[in-house]
Each structure stands twice: as structure tokens, then as C-alpha cells.
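1. Predicted model follows, preceded by the sequence.
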Amino acid sequence: MDIESGTDSQLDSQTDNQTDNPIEIIYEDEHLVAINKEAGLLVHRSWLDKGETRFAMQLTRDAVGCHVFPVHRLDRPTSGVLLFSKSSAVARSLTEAFTEHKVAKQYLAVVRGFMPEKGTVDYALSFKPDAIADKFADLDKPAQEAVTHWQSLAQIELPFAVSKKHDTSRYSLMSLIPETGRKHQLRRHMRHLFHPIVGDTSYGDGRHNKFFRAQYDCTRMLLHAQMLTLDHPVTGEPLVLTAGFDDQWTRILQEFSWVDSAKA
């Protein structure tokens, strides 16, 4: 029997937690806690962002009343399911599960252009060091294997000439499933395919980012970790964790009539 996030008792608990703490808890038991991380929120403290005062790890700890251990990461501009453990032993087990590809991750993204119905990109990615965090890292590492599967869920053509080459602009709603977990993998793979994610200021297209800000008041990157599927590290039962959309995502989905297409 699947343990679905969002049962009645859990929803009651979520409401109470959200009243006292600005973090959305989508699942909690004695071993685990999963949140819906907002876009722009760092997972934990970083030397790269010394001025930040809000972190997912600390907010989650305060909400559940105990120390939590991160077992995977989401980029700062990415929203969605972020899983923590409540003990170091469970954290080790979950980290191994992620490393051994026993956790299925499903993301939603809005990308520039029309992509084929489905496909796979198998394109190795070079190591991308952080200026401070990876100061002493080996910069001569060979490119690492990186595989992403995709499915096109919906498409739209808008009567706006964002590019001077075209009178209209096309966008696709994509389901992205990473088989590997390289740094910025989905963002770099979409750029490699010439279909960058809308709102991505590092790997995206500035013209389309600017258009979405002006036309739809969309100030975030449209990449969302919608679902994690795994076996519970203690009970062994199937666990399905899903995260809903924020206001900006919801506005885009409604504007483009993509609400049904985006359902997990």
C-alpha cells in the first residue's frame, strides 16, 4: 500500500505547522520529514550567500522540533519536494538510496520551443565548481555521465515576437526525470538541447526570461521537483511525496490551460 503525502491527518498537521512556521510540510513521521521548498530558498547555510537568514534546513528543524539531516539537494531557484531525515542512520540509508538510483525523481519545467513527445539526453557534464565551496576541488575531473529522460506534456504558441527571427513564441511543459544527479543537470541538459528552462538566469535565454517577467509577472525559474518515489528506509513501504505549485506556477498553468496536463 502506497503511503501518499496529503492524508487528512497530515493535512491538519500541515495547516498547524504553516500557521506557526513559514515552511510547507508535505509529509512527516518519526523518521522523515518532507517539505515543499519555495523557489529562492537555500537548503542550508552557505559561504556563497553570507547575507541570507532563511534556510530550508533550519526552518524545517524549527517546525518539527528536532534536528534534521539533508539527504539530497535542490538548486536555490528550484521549488518542490525536499526530503530530510531525523537521524544520521536514516540519513545514511537515504543517501545510499539516492546514490544507487533507488529514488525516482520527477520534475516539471517550462522550456522554450516545442520538444518531441519523449526522449532521452545522454550527455556527460563537466564538473562545475563553486567559487568558494569548491575552492580546493580537483578542476581536472573528467566529465561525468549524465542522463535525463523527458516527456512533453503540453505545448503553446503565443502571438508574441520574443525573438526577432519569429513572429510567435513557442513553449513546452515538460516532465523531466533525471537518471543521474549531476549539478544543475536538468538546466544544463535543456540548454544543450537548445530548449532552455524559462527563468533560468544561468543557462537560459534572457529574452524569454524578460518576456515572462513583463507579461506574466513570473520572476522565478520554472523548474519544480513535483514528485519523489522511494521505499521508506525503515518500514520498506512505498512512499510517494508530491509538492504543489506556488502562485507563479499556478498563474502560468492557468494562463496556458495546462492545469490538467501538470497533474502528477
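-> Thanks, I have it.

2. From here on, just use CA atoms for contacts and neighbour counts.
-> Noted.

3. Show me what the biggest strand by length in the chain packs onto, helices and strands only.
-> Ordering each strand of the chain by length in residues (DSSP state E) puts strand 147-158 first. When contacts are defined as 3 or more Cα pairs under 8 Å, 6 or more residues apart in numbering; DSSP states H and E, strand 147-158 packs onto strand 118-122, strand 169-178.

4. any idea which of those is most buried?
-> Mean neighbour count (mean count of other Cα atoms under 10 Å) peaks for strand 169-178 among the helices and strands packed on strand 147-158, with a mean of 22.

5. sorry, back to before: any idea which of the helices and strands packed on strand 147-158 gets closest to residue 66?
-> Of all these, it is strand 169-178 that lies closest to residue 66, at 31.0 Å by Cα to Cα.

6. Counting by contacts, list what that closest one packs against.
-> Going by 3+ Cα pairs under 8 Å, 6+ apart, strand 169-178 lies up against strand 104-112, strand 147-158, helix 185-192.

7. Apply 7 Å and report the result again.
-> On a contact count with 3 or more Cα pairs under 7 Å, 6 or more residues apart in numbering; DSSP states H and E, strand 169-178 meets strand 104-112, strand 147-158.

8. which one of those strands is the most hemmed in?
-> Most buried of those by mean neighbour count (mean count of other Cα under 10 Å) is strand 104-112; its value is a mean of 23.

9. re earlier: relative to residue 21, which of the helices and strands packed on strand 147-158 is closest?
-> Of all the helices and strands packed on strand 147-158, it is strand 169-178 that lies closest to residue 21, at 30.6 Å by Cα to Cα.

10. another structure for you, compare them:
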Amino acid sequence: MADFLNLEVIYEDNHLLVVNKPAGILVQGDITKSTTLLEISKAYIKEKYKKPGNVFLAIVHRLDKPVSGVVIFARNSKSAGRLSEAFRERKVEKEYIALCKGIFKVKKGTISESLLWVEKERKARVSQDDKSKNAITHYEVLEEFKNLSLVRLIPETGRKHQLRAHLSYIGHPILGDEKYGGGRIFKDRIFLHCKKMAVPHPVRKDIMEFEAKIPDFWSEFLKVEI
């Protein structure tokens, strides 16, 4: 598998592999049998370190297929357990940026709306149903273009499709996110990027911050550098 040659590695040691996930690729496999980020990353490790047999690499969090940005893999079972615990206990800080439709009247605020995952539709909906889960997203408008806003997003909770559903709910869906009202710009790519992630190292315990470069298609679409 030569795909690993294009893998953008942000950081690696004996415990972690941190990569910049391209938009349009799955982190983990599904029924489509498409090549995944996990497979590409395993091929990279196998080739670089000339490892015989199967390579251990564990998923501790995910990004949706059309989303780009920081993805952290664990390189051993102990690190996988500790990283998974850090994500569960909200010890991981995440910062996303998004291009959203429209100009925000309120430039900085918090969206606190519970979400219900609707499996039949494969999407999240704002709901007060007993089965819905609390979801909190902080946002700040960074820049405005013609009927588009560049927004920083800090999710306090980690619900499935949280950012996509919350922004759609307040009338500013993410550009290209057809599922949530953002229209279709590119196939399997939307303008949502996990730019930064700060996480406690699974062994040393110090806080490590990783940053991922914004995809080129953003600047190509806007005709300006971000």
C-alpha cells in the first residue's frame, strides 16, 4: 500500500502516532471496504520500522469522513487505554475551525442544545427527548467573507456530529455539509477542520499540543490564504 507515502505525520514516538487526516477518508473501515486512515497509518509504521507481522495501532477517537485534521492513534495497548480514558473524562482540549454559511449577528457565544442521534437518518438532531444528551459548543467568529464566516469552535462535549448539528441549528451550517443544510461543494469534503488538540501524554503525563495544517482546498475555494 503506497498511500502511506502521502501521510502527513504531525508527531510520533513509541506510544503515539499523530497525523493530519485528509477530508474524504474514513478513520476506520465500514461496509464500503474503502481504504482507511488506520490502514494507511499501519502501512507507514510497518514500512518505516520494518516491522514483521501485524502492526498494533489503536483508534482512541474519530473524525467524520468529510472532516479533516488532528487524529491521534495509540501504538500500544497501555497507551490506548490511557488515551481513551482521557477522551472519556474530557481531559482532551480540541479546537476546530469551520467555514459557515451566513454572517453571525452574535460574534461569540455558546450553543447549549441537547442532541439525539437518529440512526435511521445517520444524523444528530437538537432534541429535548429523554434519550438526548447534553451538548455544549463554544464559538467565535474569526473572519467574514461574502456571506461566509470563518469560525473557531471549542466543543466542551463530544457528541456525534455535534458541531455540524449545532451550527445548522443556529442557522449557520458548515459549508459543503449537505446533510445539515450546507449545500454540496465537494464530494465527501466539508469545511470543518480539527486544527488543534491538547492531550496528556499516556506515559509522561505532560500536556502535548498538536496542530494540523488547513487543507489546500480551503484557500483554493476562497482565493485567499487562511
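-> Sure, I can see it. Only a predicted model underlies this, so the values are computations on that prediction, with no experimental measurement involved.

11. Any idea what the TM-score comes out to?
-> With the length set by TM-score structural alignment, normalised by the length of structure 2, the two chains reach a TM-score of 0.86; 209 aligned residues with a Cα RMSD of 2.0 Å.

12. Out of the helices and strands packed on strand 169-178 of structure 1, which is closest to residue 40 of structure 1?
-> Judged by Cα to Cα, the one of those that comes nearest to residue 40 of structure 1 is strand 104-112, at 16.0 Å.

13. elements contacting the closest one?
-> Packing contacts for strand 104-112 of structure 1, counted by 3+ Cα pairs under 7 Å, 6+ apart, involve strand 169-178, strand 223-231.

14. Which stretches in structure 1 count as helices?
-> In structure 1, the segments counted as helices under DSSP state H are 8-20, 56-64, 88-99, 185-192, 206-216, 247-255.

15. out of these, which comes closest to residue 112 of structure 1?
-> Comparing the helices of structure 1 against residue 112 of structure 1 with Cα to Cα, the closest turns out to be helix 206-216 (7.7 Å).

16. contacts for the closest one?
-> Contacts to helix 206-216 of structure 1, defined as Cα atoms under 7 Å, 6 or more residues apart in numbering, come from residues 162, 198, 199, 218, 219.

17. Out of the helices of structure 1, the one nearest residue 121 of structure 1 is which?
-> From the helices of structure 1, taking Cα to Cα, the stretch that ends up closest is helix 185-192, at 7.1 Å.

18. any idea how far the closest one is from the chain center?
-> 13 Å (Cα atoms, centre = their mean, to the nearest Å).

19. Quick one: residues contacting the residue nearest to the spatial centre of structure 2.
-> Geometric centre of structure 2, nearest residue: residue 63, 3.7 Å, by Cα atoms, centre = their mean. Residues near residue 63 of structure 2 by Cα under 7 Å, 6+ apart: residue 27.

20. Recalculate using a threshold of 10 Å.
-> Residue 63 of structure 2 makes contact with 21, 23, 25-28, 69-71, 160-161, 193-194 under the criterion Cα atoms under 10 Å, 6 or more residues apart in numbering.

21. circling back to that earlier point, tabulate the helices and strands packed on strand 104-112 of structure 1 (TSV), appending distance to residue 66 of structure 1.
-> Output for these, formatted as TSV (distance: least, Cα to Cα, whole Å):
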stretch	distance to residue 66 of structure 1
strand 169-178	31
strand 223-231	23
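
22. So for residue 50 of structure 1, which of those sits nearest?
-> strand 223-231 (24.7 Å).

23. quick one on the thing from earlier: any chance of TSV for the helices and strands packed on strand 169-178 of structure 1, columns distance to residue 49 of structure 1?
-> What follows is those, written out as TSV (distance: least, Cα to Cα, whole Å):
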stretch	distance to residue 49 of structure 1
strand 104-112	25
strand 147-158	29
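
24. ends of stretch 84-103 of structure 2, how far apart?
-> 37 Å (Cα to Cα, to the nearest Å).

25. Provide the aligned range in structure 1 for it.
-> Mapped onto structure 1 using TM-score structural alignment, stretch 84-103 of structure 2 spans residues 95-114.

26. which position in structure 2 aligns with residue 226 of structure 1?
-> Under the alignment (TM-score structural alignment), residue 226 of structure 1 pairs with residue 195 of structure 2.

27. ok, how many other residues are close to that match?
-> By the criterion of other Cα atoms under 10 Å, residue 195 of structure 2 has 21 neighbours.

28. can I assume it is in contact with residue 69?
-> Yes. The pair residue 195 of structure 2 and residue 69 passes the contact test of Cα atoms under 10 Å, sitting 5.7 Å apart.

29. list the residues that contact both of those two?
-> In contact with both residue 195 of structure 2 and residue 69: 20, 96, 97, 211, 212, 213, 214, using Cα under 10 Å, 6+ apart.

30. Which members of those occur in strands, if any?
-> Assigned to strands by DSSP E, the following of those qualify: 20, 96, 97, 211.

31. Could you export those residues to a markdown table, including columns for distance to residue 79 of structure 2?
-> Below are these laid out as a markdown table (distance: Cα to Cα, whole Å):
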| residue | distance to residue 79 of structure 2 |
| --- | --- |
| 20 | 20 |
| 96 | 24 |
| 97 | 28 |
| 211 | 20 |
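
32. Could you check how far the aligned partner of residue 193 of structure 1 in structure 2 is from residue 135 of structure 2?
-> Counting by TM-score structural alignment, residue 193 of structure 1 corresponds to residue 170 in structure 2. Distance of residue 170 of structure 2 to residue 135 of structure 2, computed by Cα to Cα: 14 Å.

33. For the residue nearest to the centre of structure 2, what is the corresponding residue in structure 1?
-> Aligned partner of residue 63 of structure 2 by TM-score structural alignment: residue 74.

34. Since that was my last question, I'll sign off now.
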